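Asker: Give me a 3D structure for the following:
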Amino acid sequence: MTGTREALDTAPTLDSRRRNIVFVTIVLGMLMAALDQTIVATTLPTIVADLGSAGHMAWLVTAYMLTEAVATVLAGKFGDLFGRKLVFQLSAVIFIAGSVLAGFAQDMLTLIIARGIQGVGGGGLMVTAMALIADVIPLRQRGKYQGAMGAVFGVTTVLGPTLGGLFTDHASWRWCFYVNVPIAVVMIALAAKTIPTVRPASRPVVDYLGIALVALGVAGLILGLEWGGSEYAWGSPMIIGLFAGSVVLLAAFVLVETRVPEPMLPMGLFRNRVFTVCSILSFIVGFTMLGAMTYLPTYLQYVDGVSATESGLRTLPMVLGLLVTSIISGNIVSTTGRYKPFPIAGAAVMALGLYLMSTMGRDTGIWLESLYMLIFGLGIGLSMQVLTIVVQNTVPYAQLGTATSGVTFFRTVGSAFGTAVFGTLYTGKLDPALAAALAGTGIPPEVAQSPAALRALPDEVSAPIVEAYTAAIDSVFRWVVPVALVGFVVAWFLREIPLRDSTRARATELGEGFSMPDSADRVDQLEHAIAQVLRREQRKKTGPPGPSVRVLTGGTVPETLVWAIGAVHLRTRVRGGATLTGIAEDHMVPVGVLEPVYREASQAGFVAIEGDSLRLTDSGAQQAAVFRRVWRVWLDGKLEDWTFDDPADRALLDPALDKIAGDLLDEQSSRPAFAPLTR
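Answerer: Below you'll find the predicted structure:
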């Protein structure tokens, strides 16, 4: 997951209208990918009723999460190799293909394959969406856009089940997939027209072998867990072979990661106790959250006899609890810098919520069920919010992007494992209980698998069948309680280190709370941190953050000349040369308005005028360098709580900050409001 963006081809400066269109385009990609993580939760019983194969139900979620986890790694690398715009568009095409195939699927195997294809496209969309934000949105404004993107991801993820229920009840479960097609087509067209092409100058090395080994190893473990006790006996050669093969593949993965130049997951990260603890906790949170979100609607439809839409609405207390504690814990962490109590309390509350949900039955009232789900959601929200930012706070700069994507990777893999284990426990308990309930009744299994058909049966006939579903799902929740308790124990080993100011600024982002896939590029991560600092500075005072003109020049250069120097510097860097006409067009003012400014700049010796062409003199170039150094000092002051024990790490950070200082200077020079004459 190592990535660098030490140099980029410069993206053109976008006006606010085009910038907003680009943002909407990127949001559409994020929305579709996040939605399809959870939209199938309320459709599963109906899909089983239509296609059969109840034992494979969990794979509709697992296939998506597993391929998404691998795709987020590959897409980040391919974006650096071929350009993020191209990868974003190709990911959308793959997502469309998976959606169409899922909508037309006539059997469970085809639908599972389609979900896997969707996961490849969804993973690519999510990780390139965040990278594109870094490419096209100025750093001063990036914080609010990243915050909005995180909110879209979080809200869409948790509302997916309700939307899936609406489609299922009022159209067909197939429309959960068909609806993606027109949205993706519009998104691809908008991307082609509006998103600029920005290609990194560096050519990263892709750890293909490491990615293949971990993907095959994890897939083998999940297959073994899914098939064990249902398709094959636990002691059968197939299951033993899958587990043994997975162990060998994962051992080979560890060996490869210690030898390749740019490993997907550097093993040295695990020497950092904070990273190790947060990775385990992230896995456990993903395991419990998505597993519960997948099977709660199934419980509500089979046991309580509600519709798909109502089952989605009935899970909203869990969503509410999750959102409330994510926001509250994020704000407390941001204010106090203390984070250790939250994962400890979160794991304990999750375990309590799982236990309470395992006691639910036909006689449990709606308000009590809602309370149990609310408690479970409160625990998830307390646990999720701090894991990524805590890791970012402790790893060296060189490993900033890798560690961030590593924690997210473990959360996604945990979601895949959780759904698979929930499915194994569910099938193992349900199959014999359902067979016993149906024995001698003459009711075909197809009726028992359909919530609508089950609701149509007389109570005395349906009661044993409903009890079979109750016992199966309650058993699942009960067996997962120890997993949450393991998280409670592990959380006590989390070392609390004072949070950097830049890290605190990220704690309130909703996307952080949901472990949104993010760029594995350390420069992107550094810019993200600085963007949040700039956003917080802007909230504290009116006007843009950063050093004032007086600070830039020591009061020796008039404001108009500071702007004039900066505008020439910016256009020369972006376009290779500056003209009076070009600068006037950039700022939408008549050339005659700027002529006196540049005559004054020429008389002061800062700018040389040759016809319409403008060029910085040595004195002007020195002034621009001074402005840039002032910005760098300002950045150093905002990041003064970053520690660098390794000189090599500092050597990587310095050029990155120099580049960011130059970008901030150019952004300052691109604002018309910075020049009084253009107001």
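Asker: rest of the way, CA atoms for contacts and neighbours
Answerer: Will do.
Asker: buried residues in the helix or strand hosting residue 539?
Answerer: Using DSSP states H and E, residue 539 sits within helix 522-540. By 16 or more other C-alpha atoms under 10 Å, the buried positions in helix 522-540 come out as 522-536, 538.
Asker: And for stretch 571-579?
Answerer: Buried residues in stretch 571-579, counted by 16+ other C-alpha under 10 Å: 571-572, 574, 578-579.
Asker: which ones among those residues are found in strands?
Answerer: Secondary structure defined by DSSP state E assigns 578-579 of these to strands.
Asker: and which of the buried residues of stretch 571-579 is nearest to residue 493?
Answerer: Nearest to residue 493 out of the buried residues of stretch 571-579 is residue 574 (C-alpha to C-alpha; 49.4 Å).
Asker: Return the distance of the residue nearest to residue 260 when sequence neighbours are not counted relative to residue 68.
Answerer: Distances taken as C-alpha to C-alpha, 6 or more residues apart in numbering place residue 207 nearest to residue 260, at 7.4 Å, with adjacent residues excluded. Distance, residue 207 to residue 68, by C-alpha to C-alpha, to the nearest Å: 17 Å.
Asker: quick one on the thing from earlier: wait, doesn't the residue nearest to residue 260 sit right on residue 264?
Answerer: Yes: with contacts counted by C-alpha atoms under 8 Å, residue 207 reaches residue 264, the gap being 6.0 Å.
Asker: To compare with the earlier structure, here is another sequence to fold:
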Amino acid sequence: MGDLTQKKKVTIMIAIMVAMFFSAINQTIVGTAMPRIIAILGGMEHYSWVITIYMLTSTIATVLVGKLSDIYGRKPFILAGIVLFMIGAFLSGFSKDIYQMITYRGIQGLGAGVIMSSAFTAVGDLFSPRERGKWMGVMMAVFGVSSVLGPPLGGWLVDNMDWKWLFWIFLPLGFVAFGLILMLFPKTVRKTSEKIDYLGSLFLSLAIIALLLGFSWGGTKYDWGSAEIIGLFVASIVFIVVFIFVERKATSPVLPLSLFRNDIVTISNSIGFIMNAGMMGALIYLPFFVQGVEGISPTYSGYVTMPMSIAMVVVSAITGNLITKTGKYKRFALIGMPIMIAGMVIMAFMNSVWMAVVAMIVFGLGLGTGMPVFSITVQNAVSPAQLGVVTASSQLFRNLGGTIGIAVMGSIMQSQLVKNMKAAVSNSGFDVTKIDPKAAEQLAEFQSPQMLLDQPKLEQLKQTLPAELQPVVTQMIDTLREALSASLTTVFLAGAFLLVVALVLTFFLREIPLRTSNKMPGEDTEAGKSGEVISSNE
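Answerer: This next block holds a predicted model:
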């Protein structure tokens, strides 16, 4: 795409960002309302699976599309991703139970993975690494805007309309995004010499599925030491070994092992994995504090997360321009990540809505400063011939980190909640056996933390109870909130610890100058022609 005019490139970027916004807004609009949706559909024990399946399918789609888009071009995959995402969103609105919701969210995840992988790679096709800084900042801002609009809108919709409209309201935007990409995005000629690595794709997918299922089911559906979980981890290792063997023989590997001989790619992907594990694993439970502990409605819950998004939008745009201006990137990661850690620590000890808002602002400042860096580092370290696979590898490790983080944090959350509930009930001195069986049956529903996530239902049930039980109900609700708050503290501290590990790794990231063109030094050599990773210091 190097022969396109600047005006044409900007027009294509607008089309790409519309497609990204369509995917992102559908995510953020659902996030705040999901606790209420799960409370309506039932199955809180499967709450993390609604998120995990989305991350799992998007992860697999991301890594497979990376190589395929290097062969067939980005356009057909962005279009296919939009269609898949729209189908998943449309069907999600018809979910009758938690299992249907999980299935349809999986289809949405496939579409999202295809869209995001193709979109971020297309930026590399259009602009040199030096120019990508400001465009990565703009793309982060797109996510930020969706994060600003989505949560309050999602909260308002679930409070005032049928929750199905959360999935349907932005479907028209999908048609707009499809039309813009179809008309504006240039068609890429297929590289006829490239062969599709079917065998490598199969074993990589099997390894990812077994790994993520192991982490998702461990500590929840099965004990960590159970035969099922150990079997999944063993299967994942076996599939990875077979995958490595296949890739060493493949003429056009789906994920070239040569990428990981480049220390910049390896360290950047490791940081992305750990950072997303801590960040996603902890932040996914923020609505539990706002809605469950503080009793805020989903409408106003969205306003609590809005400051983080606004801070991220502003700072990511500034950071992107500074990266383009200076050609430096490492310093921004070293500044941003400690700020993210500080925000996470504040979350661990927050005891009011205002402290939650402060935590969101601090975290958003750090996120906007540090997050744009790691997509640029990997793209700058390889030949343009491998732009698709290296971008896919970056997103693969981020998605794996996020998915595993959510699963592990979910396990921590559940185990801590059970422990804290037992301790809270013991300390309260309340004994349900001392009241009559009928009253005990009525009070049983107030012993589940899921009740805290549906405030209207909670109030409705309270009104049905006799006056003499009202003080008991109030005590039980307070006990639930204390147990939930203590459990969330553990989750946020675990997230902060992982971010510290990511910060330490950042010090070992080698910084090389950002190129001002899409050609690698020595591209006229055999290495440059073949698309091998070049890891010189330029």
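Asker: Which neighbouring elements make contact with whatever helix or strand comes next after the helix holding residue 539 of structure 1?
Answerer: The helix or strand immediately downstream of helix 522-540 of structure 1 is helix 549-553, counting by DSSP H and E. Using 3 or more C-alpha pairs under 8 Å, 6 or more residues apart in numbering; DSSP states H and E as the contact test, the elements touching helix 549-553 of structure 1 are helix 559-575, helix 618-638.
Asker: I'd like to know which of these is closest to residue 139 of structure 1.
Answerer: Nearest of those to residue 139 of structure 1, taken as C-alpha to C-alpha: helix 618-638 at 12.5 Å.
Asker: Pull out the buried positions in the closest one.
Answerer: 620-621, 623-624, 627-632, 635, 638.
Asker: Show me what secondary structure element comes after it.
Answerer: Toward the C-terminal end, the helix or strand that comes next after helix 618-638 of structure 1 (DSSP H and E) is helix 647-670.
Asker: So which elements touch that following helix?
Answerer: Using 3+ C-alpha pairs under 8 Å, 6+ apart: helix 647-670 of structure 1 touches helix 139-170, helix 559-575, helix 618-638.
Asker: Same question for that helix: list its buried residues.
Answerer: Neighbour-count burial for helix 647-670 of structure 1, counted by 16+ other C-alpha under 10 Å, picks out 650, 653, 656-670.
Asker: got a list of contacts for it?
Answerer: With C-alpha atoms under 8 Å, 6 or more residues apart in numbering as the test, helix 647-670 of structure 1 has contacts from 6, 138-140, 396-398, 523, 527, 563, 566-567, 569-570, 587, 627-629, 631-632, 635, 644, 674.
Asker: roughly how far is that helix from the heart of the chain?
Answerer: Its chain's C-alpha centre and that of helix 647-670 of structure 1 lie 26 Å apart, by C-alpha atoms, centre = their mean, to the nearest Å.
Asker: and if you look at stretch 82-97 of structure 2?
Answerer: Offset of stretch 82-97 of structure 2 from its chain centre (C-alpha atoms, centre = their mean): 19 Å.
Asker: Can you list the buried residues in that stretch?
Answerer: Buried residues in stretch 82-97 of structure 2, counted by 16+ other C-alpha under 10 Å: 82-93, 95.
Asker: from the chain's centre, how far out does the helix holding residue 539 of structure 1 sit?
Answerer: 18 Å.
Asker: and if you look at stretch 281-288 of structure 2?
Answerer: Stretch 281-288 of structure 2 sits 12 Å away from the centroid of its parent chain (C-alpha atoms, centre = their mean).
Asker: Out of the helices and strands packed on helix 549-553 of structure 1, the one nearest residue 486 of structure 1 is which?
Answerer: With respect to residue 486 of structure 1, and counting by C-alpha to C-alpha, the nearest of those is helix 618-638 at 38.0 Å.
Asker: tilt between the closest one and helix 522-540?
Answerer: Angle between the axes of helix 618-638 of structure 1 and helix 522-540 is 80 degrees (criterion: axes from the mean of the first three to the mean of the last three C-alpha atoms, to 10 degrees).
Asker: quick one: contacts of helix 618-638 of structure 1?
Answerer: With C-alpha under 8 Å, 6+ apart as the test, helix 618-638 of structure 1 has contacts from 501-502, 533, 546-547, 551-553, 565-566, 569, 605-607, 657-658, 661-662, 664-665.
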